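> sequence unavailable; structure follows:
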């Protein structure tokens, strides 16, 4: 066992975790559509996921669109009768909430700003962003602010299926302001027995988790719902940050030279991170570890085999270091091991694994 754990930790530092996710299509429902707001002064709805593709429509700041798909750094959206693609950096996916009492809807984030209208208890609103104790929202065709204590909504979970069809070995900073660089997206591994690339397994499992969470009334957004994307680890973390997520879940598979090494592991941000030491980051570390402990317990209750210390705090993941929300990364098992490789590509096993993950999330939030 000591040899297996040593191989695991060596692999973590050198190969497999450069951070992102993938997999096959679940047979459940597709994600419900979500309203989003344009944040750029001017951008374009395009026919394809390319800035050289034809422009279907000009969109301006505060236009509202409907998100129908998650294509990495592109979103598939509908605006009026037109459907196409828009760069995700120009869009914020609004979070549906309701007012918990009668409340003033103001022009700015403070009681000194004039009142646009008074909203009744139970009014549906859409969160754009938060600033201190104030929420910037969209309601009745207008943008304004409410005190955050008078709003509530579903917990929003971002699922990041690790890797993508083609990796990107150009480099980016491992943390804000750091001179240490890492690959933007590594290629990931390939199942030694199934020959299925990790990015496909990751996406399939991620879609299973999405469907389970949505059936339990969570608000879920995906980093990607196809394999052919191009999105770095920093961009993935920033996507969860800007879209008001409560938790980011990152799905991966592991690989080792020894074919008998097997079992799942959980990674969380390390509080003794040499790259980041802010209080905000340490708060994320504590929440992430608490969620990880609950998920670990539920996975073992489901009969999922765990490896080594089971939960590993780490400072070596770009996606963790750039995150502003609690985050957890799963290595679901070793696709270099025959049992794990076949299990991780079995829909029934994926469902059992992700039910354990969802049970842990339920215990933390509900």
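In hand now; what should we look at? Computed from a prediction, not measured in an experiment: that's the story for all the values here. Numbering: from 1, shown residues only.
> please count neighbours and contacts with C-alpha atoms only from this point.
Fine.
> element containing the residue minimising distance to the centre of the chain?
The residue lying closest to the centre of the chain (C-alpha atoms, centre = their mean) is residue 158, at 3.0 Å. Residue 158 belongs to strand 156-161 when assigned by DSSP states H and E.
> residue 91: how many residues sit nearby?
Neighbour count of residue 91, defined by other C-alpha atoms under 10 Å: 25.
> nearest spatial neighbour of residue 305, chain-adjacent residues omitted?
residue 263 (5.0 Å; C-alpha to C-alpha, 6 or more residues apart in numbering).
> is it true that the one you found touches residue 335?
No: between residue 263 and residue 335 there is no contact, the gap being 9.9 Å when judged by C-alpha atoms under 8 Å.
> out of these two, which sits in the more crowded spot?
Neighbour totals were compared for residue 263 and residue 335, and residue 335 leads with 33 against 20 (other C-alpha under 10 Å).
> hang on, isn't residue 85 packed against residue 70?
No: with contact defined as C-alpha under 8 Å, residue 85 does not reach residue 70; the gap is 9.9 Å.
> identify the contacts common to those two.
Jointly contacting residue 85 and residue 70 under the rule C-alpha atoms under 8 Å, 6 or more residues apart in numbering are residue 76.
> between those two, which is the more surrounded one?
Between residue 85 and residue 70, counting by other C-alpha under 10 Å, residue 85 is the more crowded of the two (27 against 20).
> check which helices and strands the helix or strand where that one lies sits against.
Using DSSP H and E, residue 85 sits in strand 82-87. Under the contact criterion of 3 or more C-alpha pairs under 8 Å, 6 or more residues apart in numbering; DSSP states H and E, strand 82-87 touches strand 42-46, strand 55-60, strand 74-79.
> out of those, which is the most enclosed?
strand 74-79 (a mean of 22; mean count of other C-alpha atoms under 10 Å).
> helix, strand or coil for residue 293?
Under the three-state scheme (DSSP: H, G, I helix; E, B strand; the rest coil), residue 293 adopts helix.
> from residue 265, how far out is the residue lying closest to it once chain neighbours are set aside?
Closest residue to residue 293 apart from its sequence neighbours, by C-alpha to C-alpha, 6+ apart: residue 311 at 7.6 Å. Per C-alpha to C-alpha, to the nearest Å, residue 311 is found 6 Å from residue 265.
> next up, a structure to set beside the first:
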């Protein structure tokens, strides 16, 4: 294969079983981003998708705080084939979105060759900027080429070649092709809402839900939002003050929703049963909306520890130029796992949910890996995003390992979570140890550095 798929963005998630969170940590000033444009989502046929080169990324996946603890799932080999859902519109390394928005300027595509031979490209080494939202990056320079990902206005790309109507780009060492029409050598002027618009996430923020303090409520028009049972709370947007990268990370402090265990939501968007056990057993059609989490050996609640961890990670990411959506910014937030995931899907480039496991042997850190079960991997939105989830998880574990954090087994455990079942952006539940693990201030700072290093490795920044 000539061109490799390009890994798109990331957002932090929420969902683990039996956890706790602690409070404190430094904060950065909250700034709001008003999303001025609301994008209409339309289902289009394959023919329409081929005719348009702007994609609308599906909405999300609620993090399930409490599905994954207490049991260690036996790791299964990942299947190497996906079902028919991954057809010619699916990229090898990064599946495409489920929905596409019809390009308003679709007639201009008549001027672009349907396919350009690779030999026609002239090598170059330039920097380019994307000039529109939801622009496709394809595996081949062809309208029928597989879509690898989509990028938004202002995204900086390395240009490696040019041909009639097409631009060859390289991101994270992988090659893709974009319509030259949507690439400029000059960085476009961006409105606040455009700067906050995530890559690979729906640009459908409800301006009425983002106030002057940066609070972001759940917009019930967002995909999967109506499956949430607890959604009266709000997340908070923080923007980096310098060296901004144009990437937003959703940091989800696991647990911390009063009354979360009294309600249940569908484990999967399609109502199918869970493929693995955890806080909610294998075969469960409904899962606890938000679990309360475990308690550390020293009496600290998991919810208190995850909040402290989230605040430290927020500060580390802001200092590195990332914007941050804090899904839970205090002791309690009235957002269940689905609401948390949907907010992340629509505001961020990646979703990282922070947890500690409920075992008691100081096992080390690991991430919750998408189960190998073929039927689960074939279910949307999992089918279109599981490779992103696993790539983000591996990057985070690599970052933790790099700063000397103990890693459990191979660094992952297969688990069917509400979070990844509803996520439409790179999304991971990261377990930072268990109830016997150290969660002192010094360790929290080390974990924050390792996770931020992992984010940088994933995004190449």
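Right, received. Where do you want to start? Small disclaimer: the values here were computed from a predicted structure and weren't measured.
> just give the TM-score of the two.
Remark: TM-score between the superposed chains equals 0.61 [TM-score structural alignment, normalised by the length of the first structure]; 255 aligned residues with a C-alpha RMSD of 3.5 Å.
> the residue nearest to residue 293 of the first structure - how many residues pack around it?
Counted with other C-alpha under 10 Å, residues neighbouring residue 311 of the first structure total 20.
> the equivalent of it over in the second structure is in what secondary structure piece?
Alignment note: residue 311 of the first structure maps to residue 412 in the second structure; criterion TM-score structural alignment. Here residue 412 of the second structure sits within strand 407-414, counting by DSSP H and E.
> other SSEs contacting that strand?
Judged by 3+ C-alpha pairs under 8 Å, 6+ apart, the packing partners of strand 407-414 of the second structure are strand 365-369, helix 382-402.
> quick one: the longest one to the first structure mean distance?
On superposition with the first structure, the average gap between helix 382-402 of the second structure and its aligned counterparts reaches 1.9 Å (mean C-alpha distance after the TM-score superposition for the first structure).
> could you say what helices and strands that helix packs with?
Contacts defined by 3+ C-alpha pairs under 8 Å, 6+ apart place helix 382-402 of the second structure against strand 365-369, helix 374-378, strand 407-414, helix 418-422, strand 427-434, helix 441-459.
> among these, which is nearest residue 27 of the second structure?
Checking these against residue 27 of the second structure by C-alpha to C-alpha gives helix 441-459 as the closest, at 13.6 Å.
> that closest one to helix 382-402, inter-axis angle?
Compare the direction of helix 441-459 of the second structure with that of helix 382-402 by axes from the mean of the first three to the mean of the last three C-alpha atoms, to 10 degrees and you get 130 degrees.
> how much space separates residue 285 of the first structure from residue 331 of the first structure?
Going from residue 285 of the first structure to residue 331 of the first structure by C-alpha to C-alpha gives 18 Å.
> okay, now residue 153 of the first structure: neighbour count?
Residue crowding around residue 153 of the first structure was assessed by other C-alpha under 10 Å; the count is 17.
> the residue nearest to it when sequence neighbours are not counted: how many residues sit nearby?
Nearest residue to residue 153 of the first structure, sequence neighbours excluded (C-alpha to C-alpha, 6+ apart): residue 97, at 4.2 Å. For residue 97 of the first structure, the neighbour count with other C-alpha under 10 Å is 17.
> what lines up with the residue nearest to residue 305 of the first structure in the second structure?
By TM-score structural alignment, residue 263 of the first structure lines up with residue 364.
> quick one, what contacts its match?
Counted by C-alpha under 8 Å, 6+ apart, residue 364 of the second structure has contacts 405-408, 432-434, 437.
> again with residue 337 of the first structure
The contact partners of residue 337 of the first structure, taken as C-alpha under 8 Å, 6+ apart, are 192-193, 255, 259-262.
> ok, now residue 13 of the first structure?
Neighbour list for residue 13 of the first structure: residue 316 [criterion: C-alpha under 8 Å, 6+ apart].
> so which helix or strand takes in it?
helix 2-14.
> helix or strand right after that helix?
Immediately after helix 2-14 of the first structure, counting by DSSP H and E, sits strand 34-38.
> average distance between that following strand and the second structure?
Mean deviation of strand 34-38 of the first structure relative to the second structure after superposition (mean C-alpha distance after the TM-score superposition for the first structure): 5.2 Å.
> tilt between that strand and strand 55-60?
Using the same axes, to 10 degrees, strand 34-38 of the first structure lies at 70 degrees relative to strand 55-60.
> residue 201 of the second structure and residue 424 touch, don't they?
Yes: using C-alpha under 8 Å as the test, residue 201 of the second structure is close enough to residue 424 to be in contact (7.1 Å).
> have a look at those two and say which one is more surrounded.
Higher neighbour count among residue 201 of the second structure and residue 424: residue 424, with 39 against 30, using other C-alpha under 10 Å.
> could you find the closest non-adjacent residue to the counterpart of that one in the first structure?
In the first structure, the residue matched to residue 424 of the second structure (TM-score structural alignment) is residue 324. Nearest non-adjacent residue to residue 324 of the first structure, counting by C-alpha to C-alpha, 6+ apart: residue 241, 5.7 Å away.
> and that neighbour, helix, strand or coil?
Secondary structure for residue 241 of the first structure, judged by three-state DSSP, is helix.
> map it onto the second structure.
Using TM-score structural alignment, residue 241 of the first structure pairs with residue 345 in the second structure.
> surely its match touches residue 202?
Yes: counting by C-alpha under 8 Å, residue 345 of the second structure does reach residue 202; the two are 7.1 Å apart.
> when those two are compared, which one has more neighbours?
Shown here are residue 345 of the second structure and residue 202; by other C-alpha under 10 Å, residue 345 has more neighbours (36 against 28).
> residue 405 of the second structure belongs to a helix, doesn't it?
No: under the criterion used here (three-state DSSP), residue 405 of the second structure is coil, not part of a helix.
> how about residue 260 of the second structure, nearest residue that isn't a chain neighbour?
Of all residues not flanking residue 260 of the second structure in the chain, residue 290 sits nearest, at 4.5 Å (C-alpha to C-alpha, 6+ apart).
> repeat that for residue 36 of the first structure.
With sequence-adjacent residues excluded and distances taken as C-alpha to C-alpha, 6+ apart, residue 36 of the first structure is closest to residue 93, at 4.2 Å.
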